[in-house]
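S.K.: based on what follows, work out the 3D shape:
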Amino acid sequence: MAASPPRAAHPPLSGTPQVLGTIALSLAVFMNVLDSSIANVSIPAISGDMGVSPQQGTWVITSFAVSNAISVPLTGWLTMRFGQVRLFIASILLFVISSFLCGIAPSIEVLIAARVLQGAVAGPMIPLSQSLLLASYPPAKSGMALSFWGMTTLVAPIMGPLLGGWISDNYTWPWIFFINLPVGILAAWATWSIYKERESQVVVRPIDKVGLGLLVVWVGCLQLMLDKGKELDWFNSAEVVALAAIAFVGFVYFVIWELTDEHPVVDLSLFKGRNFSGGVIAISVAYGLFFGSLVILPLWLQTTIGYTATEAGKVMAPVGILAIMLSPVVGRILPKVDARIVASMAFTIFAIVFFMRSGFTPDVDTRTLMIPTIIQGAAMAMFFIPLTSIILSGQPPERIPAAAGLSNFVRIMFGGMGTSIISTLWENRSTLHHAQLVEHAVPGQNPAFDAATQSLMAQGLPQQGSWAVIERTLQIQANTLGATDIFYMSAILFLLLIGLVWMTKPSKSKAPVDAGGAH
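M.R.: A predicted model of the protein is given here:
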């Protein structure tokens, strides 16, 4: 093991450098989080331009999430090997390059490859921005620093759908990636100018190459299986069976190797703790449901209800209003109350929101669409911080970075898998409902169908044209019923997660908690 000479801890910044440093770090985080949501409302435009289905277009989202999840556990080793400032700057610049590659991608395959690269290089950006920010402030002001940092992770999801929709409608979709170029270059230059003399100590340690290889194999094969299963008829396809087998065997070997290796890339022994395992499962399943809804709701609005990308973005944007308003309040009261109570309130609100969405119909108005979206912001404010507090409670200081990294890895991975599973369920449920509705659309056997046909023909349409209009109406109804089925199932799962929260031990936060879960 080789190490650079020990260096004294850097004093906090003050004055203009502190302000500019905070803005530069937050700008990089804003760019990163924005990119995880900006593509959601642009999927119909991207898939239409690339000649693929909207369901295949969701790979643009899942590929970013999965590669991002895989790279998060490597942050600790990379930081020791290269230094946190150099690694942070490299992460920003590589993110800018991969954003450019996304924008010029000529095919869906190239775009997905560029998004994989983008997600991978983005992994260290979030934890390193927090580390640099906390070192810039005295301990007494760390809460204020994290609060300001957390605001950027809540504003970005609001701006993402709005900006993505506006760009898709008024320009072309590549600009949702090109806008990262000036922002990233400015953030990298400002960060380097302020932090270049504040580099961390460099330590050369071995990396768990076998564990990392197994991690990439089983997570990659699992995501491919989920993405391709719906178009290959699942386990009737030899390719899907092979992917499932490789993912399962890779996962088993990964678990065995990580539990026995001296320097594991992922410290799985953390799951022995009840709070860690219960909290990670709860936050990961909930995040998968939440992130999946962020994908299918704008897809349903655009492909079924006829909304433009901008209109869909406006419906999604208000989710951050209450989140921004209530996050500081939750941060202040959390040290005084049981975190399980706050987390349970969050899951209850999530359940109410999804029950409201399960009543949507094809003629739903914008006001009805936006009410649950606004309410959902309150759940977001009470969701990430308390569950992170539960996950990290009882961990010794030296294990907190590993615990935070592993919990973020699982959560982000569930976000990617949740998108694939929910989009597949939506397609399957829509197909089922369509088949059931068509059974009743038989000439001469259903008076309602015959009356609808006669009414359309009276307006000048031929019989075949009338049937085509009715078929389109049935497809809209089927797609809507499929989406509302997903919302209803999600509501039930959120209620069940409350029981999981109460299986953990009582937890009270003694210090400012990472709000990075909002990413």
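
S.K.: all contacts plus neighbour counts: C-alpha atoms, from now on.
M.R.: OK.

S.K.: chain center to the strand or helix carrying Ala343, what's the gap?
M.R.: Element membership for Ala343, per DSSP states H and E: helix 339-357. Computed by CA atoms, centre = their mean, to the nearest Å, the chain-centroid distance of helix 339-357 equals 18 Å.

S.K.: who's in contact with it?
M.R.: Helix 339-357 is contacted from outside by 334, 369, 372-373, 375-376, 378-383, 386-387, 389-390, 484, 487-488, 490-492, 494-495, 497-498, 501-502, 506-509, using CA atoms under 8 Å, 6 or more residues apart in numbering.

S.K.: redo that, cut-off 6 Å
M.R.: If you take CA atoms under 6 Å, 6 or more residues apart in numbering as the criterion, helix 339-357 is touched by 372, 379, 382-383, 386, 487-488, 491, 494, 498, 507-508.

S.K.: of these, which is the nearest to Pro328?
M.R.: For the contacts of helix 339-357, the residue nearest Pro328 by CA to CA is Met382; the value is 10.4 Å.

S.K.: burial count for that closest one?
M.R.: Met382 is flanked by 26 other residues according to other CA atoms under 10 Å.

S.K.: the closest residue to Leu162 other than its chain neighbours and Leu134: what is the separation?
M.R.: Closest residue in space to Leu162, ignoring its immediate chain neighbours: Gly313 at 4.4 Å, by CA to CA, 6 or more residues apart in numbering. With distances taken as CA to CA, to the nearest Å, Gly313 is found 33 Å from Leu134.

S.K.: neighbour count: these two, which is higher?
M.R.: Gly313 (26 against 20).

S.K.: before we move on, which element is the more buried one in?
M.R.: Using DSSP H and E, Gly313 sits within helix 309-316.

S.K.: quick one: contacts of the helix or strand following that helix?
M.R.: Helices and strands here follow DSSP H and E; after helix 309-316, the next one along the chain is helix 319-333. Where contact means CA under 6 Å, 6+ apart, the residues beyond helix 319-333 that reach it are 154, 158, 373-374, 376-378, 380-381.

S.K.: how about 7 Å then?
M.R.: 147, 151, 154-155, 158, 373-374, 376-378, 380-382 (CA atoms under 7 Å, 6 or more residues apart in numbering).

S.K.: want to put them side by side, so please do this one too:
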Amino acid sequence: MNGAVQASAGFPPSLRLIAGLTLAFANFMVILDLTIANVSIPSIAGGLGVTLEQGAWVITSYAVAEAICVPLTGWIAGRFGSVRTFLFSMAGFGLFSMLCGLSVSIEMLVICRIGQGIFGAFLMPMSQTLLLRVFPPEQQNIAMGMWAMTLLLGPALGPIIGGWLTDNWSWHWIFLINVPIAVLAAFAGAVLLRRVETDRQVLPIDIIGLVLLVVWVGCLQIILDIGRNHDWFSDPLIVALAITSAIAFLIFVVWELTEDHPVVDLRILRNRGLSVSLVVLSISFGAYFAGFVIIPQWQQAWLGYTATQAGFSSSFTAIGGLLTAPLVVMLMPRYDPRTLVSAGIVWLAMMGLTRTLWTSDSDFWTLSLPQFFLGLGMTFFMLPIINLTLSTVDEEEVASAAGLQSFMRTIATAFATSVSLTYWGDTQRAARSDIVAVLEPGAAGGSISRLGFSPDAVLQMFSNMVEAEATTLSVIHIFWTTSAILFIAAALIWLAPRPKRTGSMSMEH
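M.R.: A predicted model of the protein is given here:
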């Protein structure tokens, strides 16, 4: 911290705000890219001639690449310097954003999204670290508040911006829009941030641990992405990938627990508060994100929404979170964080149950208001559990705990995306079979035929109705399932001991 104080003392006060906005905006751009593609998946899938499940690779590839690379941030910054790492990452993020926008196949797009995820993983913690070096201690709360706001604004604006660009331009622009922003941020960073550069040092890297991490996470994600199309474990390829992932994971755990400089410090999991908090965070965030993935696709594919309309509907969750964030920050020092977390998760579960009342005839506000009320409780869950996770470990372990927290959150996102889409498809087919089994179209079909419709048109009309209702029933089934999972998570948080330190939140990534 002394080095950060000295660095901030040498930084011209007149330039701090500009530097702070540059760093916060860089983080905002990365967070935005986590959600900007969600409402555009149907357009991407249609434009590239692939299924919705294959289009979801655009989301999962970014998230997994980020998850793998976040633990390397400390080593990269120490080896090359924080400012150099930030500038190089910004340039790489801008380059791969341009390549994403120029993609002509799903394979190219997924590869370029992996590149975005790799460089984005370094941008988030580096923007945070450099903010602490730009601002003096008495102003760091303002700086961290500025940085934290990007975590809420990114998900709020991502669907809206993505939807508007997709409707009025094309899906390519959700990536190309990053290019001029990246150029400006890199230029401003090169001019302003050189004076707060950190020392470079040669640090060992856990090569074996990194390889094992890539293998088990990569194999797991491939299973989740292609398993449904390959009939899961009936396909030898899926079996081979599962065995490889399991073996690599077990070796990874053993290796990381015995390595002097592990890429992921698993030894901190001896702390029960951290372990329980990470489990609850992963389960709850995954259950929440499942709805975040499914709803826009359902609205566009079956309810006739444009990408912009679906984006506005999805953004209500983050808008609600922005409204309650100041209240949660005020309550955190006064109450047991487990109480706030448990109450927040129960609220998420209750809002999930309200969404089981949706029908294929529900209007925009019937679909959007529950998402707004969901957002009101989201900060009661997210902010205290981040504080709970970091406040239960020793001071020297906070950085490792924060990195592990980010890793678990992004893996939960990727897992939820793949599993929810598979579950949605399976339950939709089951619901369709149930509807067809009890459907008696004879009388209704005769009435429609007398209106001048051909027999083929009548059959197509019934088929479309059955598909729409079956899809809606499968969406409702997902919310029943995720609500049950959330209720379980709300109880699990009480397995964590009450933290000794409350009311303060480390802002390490």
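
S.K.: hang on, the earlier thing: matching residues in the second structure for the helix holding Gly313 of the first structure?
M.R.: Aligned by TM-score structural alignment, helix 309-316 of the first structure falls on residues 307-314 of the second structure.

S.K.: in contact with the residue positioned nearest the centre of the second structure, which residues?
M.R.: By CA atoms, centre = their mean, the second structure has its centre lying nearest to Thr413, at 4.9 Å. Residues near Thr413 of the second structure by CA under 7 Å, 6+ apart: 286, 289.

S.K.: tell me how many other residues crowd the equivalent of Thr324 of the second structure over in the first structure.
M.R.: Here Thr324 of the second structure is matched to Leu326 in the first structure, going by TM-score structural alignment. Using other CA under 10 Å, Leu326 of the first structure has 17 neighbouring residues.

S.K.: gap between Leu326 of the first structure and Phe347 of the first structure?
M.R.: As defined by CA to CA, Leu326 of the first structure lies at a distance of 16 Å from Phe347 of the first structure.

S.K.: how many neighbours does Lys272 of the first structure have?
M.R.: By the criterion of other CA under 10 Å, Lys272 of the first structure has 9 neighbours.

S.K.: Leu421 of the second structure -> the first structure?
M.R.: Per TM-score structural alignment, Leu421 of the second structure is aligned with Ser423.

S.K.: which residues in the first structure form strands?
M.R.: 2-3, 203-204 (DSSP state E).

S.K.: doesn't Ile44 make contact with Trp171 of the second structure?
M.R.: Yes: with contact defined as CA atoms under 7 Å, Trp171 of the second structure counts as touching Ile44 (6.3 Å).

S.K.: how close does the counterpart of Leu123 of the second structure in the first structure sit to Leu224 of the first structure?
M.R.: Aligned by TM-score structural alignment, Leu123 of the second structure pairs with Met125 of the first structure. Relative to Leu224 of the first structure, Met125 of the first structure is positioned 26 Å away (CA to CA).

S.K.: ditto for Pro174 of the first structure
M.R.: Plainly put, Pro174 of the first structure is 24 Å away from Leu224 of the first structure if you go by CA to CA.

S.K.: what does Ala282 of the first structure give?
M.R.: In terms of CA to CA, Ala282 of the first structure sits 24 Å off from Leu224 of the first structure.

S.K.: same check on Ile246 of the first structure?
M.R.: Distance from Ile246 of the first structure to Leu224 of the first structure, by CA to CA: 11 Å.

S.K.: swap in Thr310 of the first structure?
M.R.: 30 Å.

S.K.: for Gly517 of the first structure, same thing?
M.R.: With CA to CA as the criterion, Gly517 of the first structure and Leu224 of the first structure are 25 Å apart.

S.K.: most neighbours of all the contacts of helix 339-357 of the first structure, which one?
M.R.: Greatest neighbour count in these, by other CA under 10 Å, goes to Pro386: 31 neighbours.

S.K.: alignment lookup: that residue to the second structure.
M.R.: Counting by TM-score structural alignment, Pro386 of the first structure corresponds to Pro384 in the second structure.

S.K.: the counterpart of Ser136 of the first structure in the second structure: what's its closest spatial neighbour, skipping adjacent residues?
M.R.: Aligned by TM-score structural alignment, Ser136 of the first structure pairs with Val134 of the second structure. Leaving aside its sequence neighbours, Val134 of the second structure sits nearest to Ser8 (CA to CA, 6+ apart; 4.7 Å).

S.K.: check Ile104 of the first structure too.
M.R.: Spatial nearest neighbour of Ile104 of the first structure, excluding adjacent residues (CA to CA, 6+ apart): Pro174 at 6.9 Å.

S.K.: kindly report the same for Val83 of the second structure.
M.R.: With sequence-adjacent residues excluded and distances taken as CA to CA, 6+ apart, Val83 of the second structure is closest to Glu197, at 5.3 Å.
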